[in-house]
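show me how the following folds:
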Amino acid sequence: MRTLREAISQVSAPGEVFETRERAGVREFLHAPESLRDIYDGARGEEKTFLVFRDESWSFARVIEEADRFSGALVNELGVTPGDRVALLMRNRPEWVVAFAAVTGLGAVAVALNAWWSSEEVDYALQYSEPRVLVVDEAHAGLGVRLARPRGIAVVVVGEVDESIVDESGASRYRDLLTRRHPAPTGRPRKEDLATMMFTSGTTGRPKGAVSTHGAITQSLMAFSAGLFIEALRQSERDHPPSEETTLILLVPLFHVTGCIPVMLSSFTWHFTLVITTSWDPEEALRLIARHRVTHVVGVPTQTYDLIHSPSFEVADLSSVARLGGGGAPTPAALVERVETRLEHGRPNLGYGLTETNAYGPQNYGDDYVARPSSTGQTPTIVMDVEIRRRSGAPCATGEVGEIWVNGPTLFSAYWRHEEATREALVDGWFRTGDLGYLDDEGFLYVVDRTKDMIIRAGENVYSAEVEAVLEAHPRVARAVVVGVSDDRLGQRVVAVIVARRGENVSAQDLEEFARQHLASYQVPSEIVITKDPLPMTSTGKVRKDVVRRRYF
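Below is the predicted model:
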């Protein structure tokens, strides 16, 4: 089997589709599309099925035709011009994809609002991003109208909604706008033009809007695509090349960078079929995977856990699945082993990407992942360099924990209207991720914690992710969350919240004894709370540790 570096050299060689070049200290793809408009144009007239939603099938041609009409309406009826912001507040559905293509295709900025936010959070995001138009679905129509009208934001409602909401507010119906058949704008975005505003997860406070250019996003799409070719060159006997056409299933929200870029936009780029789900139901997901012969299952680790522990898992037809995994949060090592052993053909995979990298980063897959389940993949990648640095900015030694810095063409441009936060995060072309990790002697990256999640107990650094991994290795534990709380004597003390596996009971004493077998004494939680309540989560599968701390301690 080729090494990663050998495969990268072959895929990125001169004359190849994924040929790379060095420019201004950044390694980038030479043949990346100029803008997302080029990707949309490549799907124009394609009758192959693009989106599967409930009992509907949408071809690429239909999506492009509706996007053309909607972009024409945005310009001619609602006054949208290139550079304006248009906010999308919808759950997963085909019209989200259409609206995104319409907005970014005409050169405006798609502001992806979290459809699970409270009214207060949506209100903040509208005040913060100042969109010219807000596009909402039926579930958010009343809220959208109530919050947008005082700010002079035009509202477009998708789907069936109470007539009074539209008539009394002056909102536009999406379908009515399409029937007027305005011509699509002829102007084309440039690679340096802003395309998206994606919000950070906000596990510790108000989310920030990370804005990215067309060029950064198309570079990210090229990087994900190159990864598939690199993996194909490195397959072992255990790998199962899909015998069906590549089909993805959307298990995460489109307003999240993973759902938008590596899942939806990659499908748009390569004309893959995408099966859309609106809410998380592992039983329904298994049925859809079997029915539509899904080859790539991308989600968060919690979803992987739910799938393989579903009562239907043993009888479900998953023979089409070639890859199962995703990103968004660390994956317990035990879960990697379960995927490898329980799937007949599929292999586990993990991606380390962030909103600020347009979801791209090191990838771990197959044999490498099984051999190093705690790693997020080998570095450098085809277009991303990774360094571990101390607080001073000096490089760390091999195996030394420090902050993860990344450099590459997929990075975001700025945090919208957060100049100080942008200066702190982007330093001389490098992005400070805020994650703590280390590199081994082969360049494999290990993420051990968030900088803000590290606990300092009596001068000793405690990495919450390390303690969580130990606790989750207990056979009766489904999920562990470790946080630090203030202590007059120690500065901070280590505490944990535990969710037991379904049908299992576990005591705090049992877990403390188990932890002492695997951890230093200062790492063992001084207080362990067992709960049956669902943990507070972000829409991207990350635990809200600030809420955990307030709720339990």
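
contacts, neighbours, all on C-alpha from now
OK.

all strands for the stretch 451-553 of the chain, in order.
Residue ranges of the strands in the stretch 451-553 of the chain, as given by DSSP state E, counting those that start in this stretch, are 455-457, 460-462, 477-487, 491-500, 527-531.

let's have those strands in a markdown table, adding distance to G429 and mean neighbour count.
Converted to a markdown table, the strands of the stretch 451-553 of the chain look like this (distance: least, Cα to Cα, whole Å; neighbours: other Cα atoms under 10 Å):
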| stretch | distance to G429 | mean neighbour count |
| --- | --- | --- |
| strand 455-457 | 29 | 21 |
| strand 460-462 | 29 | 16 |
| strand 477-487 | 32 | 20 |
| strand 491-500 | 35 | 22 |
| strand 527-531 | 42 | 16 |
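
mind listing what the nearest residue to A478 once chain neighbours are set aside touches?
Once its chain neighbours are removed from consideration, A478 has its nearest residue in R501; the separation is 4.6 Å (Cα to Cα, 6 or more residues apart in numbering). R501 sits next to R476, V477, A478, R479 when contact means Cα atoms under 8 Å, 6 or more residues apart in numbering.

need these in CSV with distance to T200, can you?
As requested, the contacts of R501 are exported to CSV (distance: Cα to Cα, whole Å):
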residue, distance to T200
R476, 33
V477, 29
A478, 26
R479, 23
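
kindly check the end-to-end length of stretch 39-59 for me.
The straight-line separation of the ends of stretch 39-59 (Cα to Cα, to the nearest Å) is 15 Å.

can you count the residues close to V294?
Summarising burial for V294: neighbours were counted as other Cα atoms under 10 Å, giving 26.

also Q523?
Burial of Q523 is recorded as 22 neighbouring residues (other Cα under 10 Å).

which residues touch the residue lying closest to it once chain neighbours are set aside?
Leaving out its chain neighbours, the residue that sits closest to Q523 by Cα to Cα, 6+ apart is V462, at 6.0 Å. Contacts were defined as Cα under 8 Å, 6+ apart; by that measure V462 touches M454, I455, I456, Y522, Q523.

for comparison, sequence B:
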Amino acid sequence: MPAVSFLSASANIARHLPLMATRQPDHPAIKVPRGRTGDGRIDYLALSFRELDTEVDAWVARLQGHGVQTGDRVLVMVRQGLPLIAAAFALFKLGAVPVIIDPGMGRKNFLACVTRSRPRVLLGIPLAQLLSHVFRAAFKSVEIRVWVSGSPTARAGRGAQNSKLKFEMVSSRAADLAAVLFTSGSTGEPKGVCYEHGMFDAQVRLVRDTYGIQPGEVDLPMLPIFALFNPALGMTTIVPEIDPARPATVDPAKIVQAIQQEGVTNSFGSPTLWRKISRHCREKNEPLPTLRRVLMAGAPVPPALFADLQVLLPNGTAHSPYGATEALPLATISGPEVVGAGQGSDSLGTSAATAAGAGTCVGRPVAEIQIRIIPITDGPIVSLTDTRVLPPGEIGEIIASGPVVTQTYDQLPAATTLAKIQTPNNQSQTNGKTAGTPDSFAVSAPAGAAWHRLGDLGYLDTAGRLWFCGRKAERVLTADGPLYTEQVEPIFGAHPDVARVALIGAGHDRRRPAIVVEPRSRDVIATPSLRRKLVRELRALGAPHPHTDRIRLAYLHPHLPVDVRHNAKIHRLTLARWAVDQQGYEMDKREVPVSALKR
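Alright, predicted model coming up:
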């Protein structure tokens, strides 16, 4: 094939890599750990941007040799590292569609997602190929199998690597399907989110501009899929020594060594991972001076973690971007905004309000994003004219519109109808404005774009900041009114002996509010006197606040169930089912154990 020529009209996300290979050809693009040197340093396989671009062409040759074509759906089941990044960019370059499903969602959900997405190609390690034969029904659409080594340093193949050919990149429109990325399904069934090339472009632009990322920076992404942005951002990717299937087992010493050895300037990870890293750094008295920014997402970030990171990042700042698989980033907040810094009305930060039950502030909308709050509705909303905007301070559903907001779910028209509010081309773009509502709070969006209903509840304050109150599916509808997880859990989570806490609806009707507590020490669960003491102290924490004073039932759990992807999202609906057959503790002066079934 002739050498590639770049057309400015093409929105193909793959175009960024050869551009970076031209601008900074010898700069490291990716480093993959492969052991230790004699002096204990991490030994990396390193590829420059030019070498990574050549490796992508080698993958194109290999994929084409197996018959992969433009438009093919390709289920990607490879290890994080070189094969994930190089093969993904090769698929984009070919115009094929990577399908990314988190195997941590459980076998039943995973196989259902494979069946629904109907991949023609399986690009996978030997274990994935074996599974495709064991569960033939789910993989029946697969016609082509491309085997990939389980090594994170696996290359496309010697023959392809020695090829001098450059492959023509498919010219894609902004609206062309680029990938299908599945949600984790933490509060419902996992769904395939249809990403267009233009949406990936917008994500790169907004992430770069919001956080001031510059080409030449060094990133350590602790969620593999975020590494795919780095070639477009011109950042070096340091592949972390972490098992994506079990992120909570990470050795923080290895992460800290990589940050210090490679001069990492940027890192993304869940609050759970950064809590482990922060604890390690504090115990060892090891600050992280090279880091300019730490991004944390996947669950609300505790103010105490922000405070710890402010000390550990003498030359950097911790941030928490807000969004979802369907739309990211939407808003952002920094550590100083949470814990307080500087002068003026925001000098005390938002943490005090969070501790008092106001919810978690997730910051202000990023550029090009509009966020509105509408009344809580469980059914579909067909048009913007069918809803209205709530005034500042009133809790409702969070909806968002902008260039990173996806438009459809894959093969799930009913789910798309439920999650999207359409804005027809011929519809007025300021519908839903309530009398007296300022223009900045009017419901508006580009003609034809959809507003996404995030399934989250919250409110906007008078300063335009978004406050997250919890998932809509996890609110507890009591006889005295609704309770929201993020307005309850921080109050009880302030107890020093509590590792995690979850608000649930107890009983068969799920209408009695209760908390499920994971103590830091297993001794609390094993010792009756310690159990009663903890319950008594939790009652004292909840009593001063009217909404938590209503909670008089507590359960103790050795380890709250959480998602695999971030190891941070609590499965509260699972806990509610668990509690039906468990014994709880009445949070009164007697602390007498009671059965939730009898309440």
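
TM-score for these two?
Laid over one another, the chains give 0.81 as their TM-score (TM-score structural alignment, normalised by the length of structure 1), with 488 aligned residues with a Cα RMSD of 2.9 Å.

which pair of the contacts of V462 of structure 1 spans the longest distance?
Of all pairs drawn from the contacts of V462 of structure 1, the one with the longest distance (Cα to Cα) is M454 and Y522, at 13.4 Å.

mind checking which of the two has more residues around it?
M454 (19 against 16).

which residue in structure 2 aligns with the more buried one?
Under the alignment defined by TM-score structural alignment, M454 of structure 1 corresponds to R475 in structure 2.

that match contacts E486, doesn't it?
No. Using Cα atoms under 8 Å, R475 of structure 2 makes no contact with E486, being 9.6 Å away.

tell me the contacts of the match of M454 of structure 1?
With contacts taken as Cα under 8 Å, 6+ apart, R475 of structure 2 has the following neighbours: P482, L483, Y484, T485, I504.

the residue nearest the centre of structure 1 and I276 of structure 1, how far apart?
The C-alpha lying nearest the average C-alpha coordinate of structure 1 belongs to T258 (Cα atoms, centre = their mean; 2.7 Å). With distances defined as Cα to Cα, the gap from T258 of structure 1 to I276 of structure 1 amounts to 14 Å.

with Q517 of structure 1 instead?
Distance, Q517 of structure 1 to I276 of structure 1, using Cα to Cα: 44 Å.

and A515 of structure 1, by the same measure?
Between A515 of structure 1 and I276 of structure 1 the distance, using Cα to Cα, works out to 41 Å.

which stretches of the stretch 201-350 of structure 2 form strands?
With DSSP E, counting those that start in this stretch as the criterion, the stretch 201-350 of structure 2 has strands spanning 218-221, 236-238, 266-269, 293-296, 317-324, 327-334.

show me which residues of stretch 103-110 of structure 2 are buried.
P103, M105, N109, F110 (16 or more other Cα atoms under 10 Å).

repeat that for stretch 216-224 of structure 2.
E217, V218, D219, L220, P221, M222, L223, P224.

what angle sits between the helix of greatest length in structure 1 and strand 347-351?
Of all the segments assigned as helix in structure 1 under DSSP state H, the longest by residue count is helix 214-233. Relative orientation of helix 214-233 of structure 1 with respect to strand 347-351: 150 degrees, computed using axes from the mean of the first three to the mean of the last three Cα atoms, to 10 degrees.

which residues touch helix 214-233 of structure 1?
Identification of contacts with helix 214-233 of structure 1 by Cα under 8 Å, 6+ apart yields 1-2, 4, 7-8, 11, 18, 28-29, 32-36, 189-195, 261-262, 265-266, 269, 357-360, 365, 382-383, 409-412.

among these, which are in strands?
Counted as lying in strands by DSSP state E, out of the contacts of helix 214-233 of structure 1, are E28, F29, L194, A195, Y365.

what's the separation between the alignment partner in structure 2 of the third one and C194 of structure 2?
Structural correspondence for L194 of structure 1 with respect to structure 2 (TM-score structural alignment): L177. Distance check for L177 of structure 2 against C194 of structure 2: by Cα to Cα, it reads 7 Å.

what's the answer for V488 of structure 2, then?
Using Cα to Cα, one obtains 34 Å as the distance from V488 of structure 2 to C194 of structure 2.

who's more crowded, the two?
Summary of the neighbour comparison: V488 of structure 2 and C194, criterion other Cα under 10 Å, with V488 having more neighbours (27 against 22).

which one in structure 1 is aligned with the more buried one?
Under the alignment defined by TM-score structural alignment, V488 of structure 2 corresponds to V467 in structure 1.

so A73 of structure 1, which of the three states?
helix (DSSP: H, G, I helix; E, B strand; the rest coil).

sorry, wrong one. I was asking about G434 of structure 1.
With three-state DSSP as the basis, G434 of structure 1 sits in strand.

can you count the residues close to the aligned partner of it in structure 2?
In structure 2, the residue paired with G434 of structure 1 is G455, using TM-score structural alignment. Using other Cα under 10 Å, G455 of structure 2 is surrounded by 18 other residues.

how many other residues sit next to the closest residue to G455 of structure 2 other than its chain neighbours?
Of all residues beyond its chain neighbours, the one nearest G455 of structure 2 is K472 (5.5 Å), with distances taken as Cα to Cα, 6+ apart. Counted with other Cα under 10 Å, the neighbours of K472 of structure 2 add up to 21.

got it, and L88 of structure 1?
By other Cα under 10 Å, neighbour count at L88 of structure 1 equals 24.

that one looks like it's in a strand, true?
Yes. Assignment of L88 of structure 1 by three-state DSSP places it within a strand.

for it, list the residues it contacts.
Neighbour list for L88 of structure 1: W96, A99, F100, A110, V111, A112, L113, L134, V135, V136 [criterion: Cα under 8 Å, 6+ apart].

generate a ChimeraX selection restricted to the buried subset of the residues you listed.
Of the contacts of L88 of structure 1, the buried ones can be selected in ChimeraX as follows, counting by 16+ other Cα under 10 Å:
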select :96,99,100,110,111,112,113,134,135,136
